[in-house]
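[1] how would this look folded up:
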Amino acid sequence: MADEKAKIVGRHQRIAFMNTDTTGTTPKYERMTGFTNMTNNKNPKEYNRQYVDKESEDNDVVGYSPATEYSFDRHTNTPVHEVIAKVHDGELTGSAALVDIVIVDLFTAEEDGKCAARKRTYAIIPDNDGDGTDALIYTGSFKSKSDVETGTAVLSADGKTATYTAPTMP
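    So this is what the prediction gives:
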């Protein structure tokens, strides 16, 4: 086995795809382009306690409340932007503000093109729009609405869409 050197993973090698299908029949995961920020925060929930026989506190992670902060320059004819803007501008709530997002790690690509991927349902939480003078900028966050599902994804030849495959159960 050849000794492989470690290589740094570029931020551009972790990309996101949103299901833009509004009919609910066949998911269409389209690449989330034009974003200037997509920072994932795990927001762990901790259980902390001090035992009488110990000098220091014990800490355990007992859950997560993931959120991804976003910012994007609004573009026309961009289905992902249209979905978010519809929620944002229309002040939609409940199930009308939910989207499925697949995060794909390109740096895990196998010879058959399959990449490690994670899918989760998020609530779109709008924050601001109109910041800046050069472009119409939308900001907000995607907050988790479901557990994470780990599967695989294959990108289309042009990289604009992805096909997500859920894990198979034994």
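[2] CA only for contacts and neighbour counts going forward, please
    Noted.
[3] could you check how far residue 102 is from residue 50?
    As for residue 102, its distance to residue 50 is 39 Å (criterion: C-alpha to C-alpha, to the nearest Å).
[4] so between those two, which is more surrounded?
    Set residue 102 next to residue 50 and count neighbours by other C-alpha atoms under 10 Å: residue 102 wins out with 28 against 11.
[5] how about that one: what's its closest non-neighbour residue?
    residue 119 (4.3 Å; C-alpha to C-alpha, 6 or more residues apart in numbering).
[6] looking at this structure, which strand is longest?
    Across the chain, the longest stretch assigned as strand under DSSP state E is strand 115-131.
[7] now the helix or strand harbouring residue 60, how far from the centre of its chain.
    Assigned by DSSP states H and E, residue 60 falls within strand 58-64. Averaging C-alpha positions (C-alpha atoms, centre = their mean, to the nearest Å) puts strand 58-64 23 Å from its chain's average.
[8] that one - contacts with which helices or strands?
    strand 44-49 (3 or more C-alpha pairs under 8 Å, 6 or more residues apart in numbering; DSSP states H and E).
[9] which helix or strand contains the residue located most distally from the centre of the chain?
    In the chain, counting by C-alpha atoms, centre = their mean, residue 53 sits farthest out from the average C-alpha position, at 42.8 Å. Element membership of residue 53 [criterion: DSSP H and E] is none; it lies in no helix or strand.
[10] all helices of the protein, in order?
    79-90 (DSSP state H).
[11] where do the strands sit along the chain?
    Counting by DSSP E, one finds strands in the chain at the ranges 14-19, 29-31, 35-41, 44-49, 58-64, 67-73, 98-105, 115-131, 137-144, 149-155, 161-165.
[12] another one to check against the first:
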Amino acid sequence: MAASKAPKIVQRSKRVAFMNTAAPEGPEKFERMKRFTTITNSKNPKEYSRQYVDEDAETSDVVGYAPSIEFSYDRYTNTPVHDKLSKIHDGELLGNDTHVDIVTVDLFTEDDSKRCLAVKRTYAVIPESDGDGTDALIYSGTFKSASEIVKGYATSEDNWQTVTFVEGEIPS
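    Now for the predicted structure:
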């Protein structure tokens, strides 16, 4: 009889996010989103609910999603992710100039070849506030979905400071 692995709790630090900080015409460069105090994912499902005349209970179906990520970070200089987000926020940029690509990586799924399950999506940066706090300059806002989710996996050659995203299943 094979021994089963005991379940282990997943630490929050094992789900990390990476933002493409490259110029629009350049190759992708996904850098780790460091110094964030909040990165909270909300699915925001869209429901279709109705009650049929011959039934006592209401019926609901999920018919869509409007994913968003609430964020806040302590502003650090010389940090490409902070620089990109602060430029959008401080410059009150509009439209496609607010779009960022984010890869979310589940480090707890790392296999023997150092590959982890990951998803990629384009988000619009919705700035909310800056200047909160007295110890650090704090920026906050929401990333709102601007594309479909792309499933794949990530690899890293620098201990998960940057990643390469590959669409599709992890090869056997």
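[13] superposed, what's their TM-score?
    Put the two chains on top of each other and the TM-score (TM-score structural alignment, normalised by the length of structure 1) is 0.96; 168 aligned residues with a C-alpha RMSD of 0.9 Å.
[14] that older thread, map the residue farthest from the centre of structure 1 across to structure 2 for me.
    Residue pairing (TM-score structural alignment): residue 53 of structure 1 is matched to residue 54 of structure 2.
[15] how near is that match to residue 27 of structure 2?
    Note on residue 54 of structure 2: its distance to residue 27 of structure 2, by C-alpha to C-alpha, is 58 Å.
[16] likewise for residue 101 of structure 2?
    Residue 101 of structure 2 sits 12 Å away from residue 27 of structure 2, taking C-alpha to C-alpha as the criterion.
[17] the more surrounded of these two?
    Taking other C-alpha under 10 Å, residue 101 of structure 2 and residue 27 do not tie; residue 101 has more neighbours (18 against 10).
[18] contacts only, for the more buried one.
    Neighbouring residues of residue 101 of structure 2 by C-alpha atoms under 8 Å, 6 or more residues apart in numbering: 19, 20, 120, 121, 122, 123.
[19] please name the nearest non-neighbouring residue to it.
    Counting by C-alpha to C-alpha, 6+ apart, the nearest residue to residue 101 of structure 2 once its immediate chain neighbours are dropped is residue 122, at 4.4 Å.
[20] that neighbour matches what in structure 1?
    In structure 1, residue 122 of structure 2 lands on residue 121 (TM-score structural alignment).
[21] isn't its match right up against residue 95?
    No: contact criterion C-alpha atoms under 8 Å: residue 121 of structure 1 and residue 95 do not qualify, at 10.5 Å.
[22] neighbour count for the two, which is higher?
    residue 121 (20 against 8).
[23] give me the distance between residue 94 of structure 1 and residue 129 of structure 1.
    21 Å.
[24] equivalent analysis for residue 1 of structure 1, please.
    Distance, residue 1 of structure 1 to residue 129 of structure 1, using C-alpha to C-alpha: 53 Å.
[25] of the two, who's got more company?
    Counted by other C-alpha under 10 Å, residue 1 of structure 1 and residue 129 do not tie: residue 129 has more neighbours, with 18 against 3.
[26] what's the distance between that one and residue 88 of structure 1?
    Residue 129 of structure 1 is 9 Å from residue 88 of structure 1, by C-alpha to C-alpha.
[27] one more: residue 97 of structure 1?
    From residue 97 of structure 1 over to residue 88 of structure 1 (counting by C-alpha to C-alpha), the distance is 9 Å.
[28] mutual contacts of those two, please.
    When contacts are counted by C-alpha under 8 Å, 6+ apart, residue 97 of structure 1 and residue 88 are jointly contacted by residue 125.
[29] residue 35 of structure 1 contacts residue 73, correct?
    Yes: look at residue 35 of structure 1 against residue 73 with C-alpha under 8 Å: they come within range, at 6.5 Å.
[30] higher neighbour count, these two?
    Using other C-alpha under 10 Å, the more surrounded residue of residue 35 of structure 1 and residue 73 is residue 73, with 19 against 15.
[31] residues contacting the more buried one?
    34, 35, 36, 135, 136, 137, 138.
[32] which residue packs closest to it, ignoring adjacent ones?
    residue 137 (4.7 Å).
[33] and that neighbour, what is it in contact with?
    Counting by C-alpha under 8 Å, 6+ apart, the residues that residue 137 of structure 1 touches are 71, 72, 73, 74, 128, 129, 130, 131.
[34] need the residues you listed in a markdown table (columns: distance to residue 107 of structure 1).
    Shown next, in a markdown table, are the contacts of residue 137 of structure 1 (distance: C-alpha to C-alpha, whole Å):
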| residue | distance to residue 107 of structure 1 |
| --- | --- |
| 71 | 24 |
| 72 | 24 |
| 73 | 26 |
| 74 | 28 |
| 128 | 33 |
| 129 | 33 |
| 130 | 35 |
| 131 | 34 |
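[35] with that, I have no additional questions.
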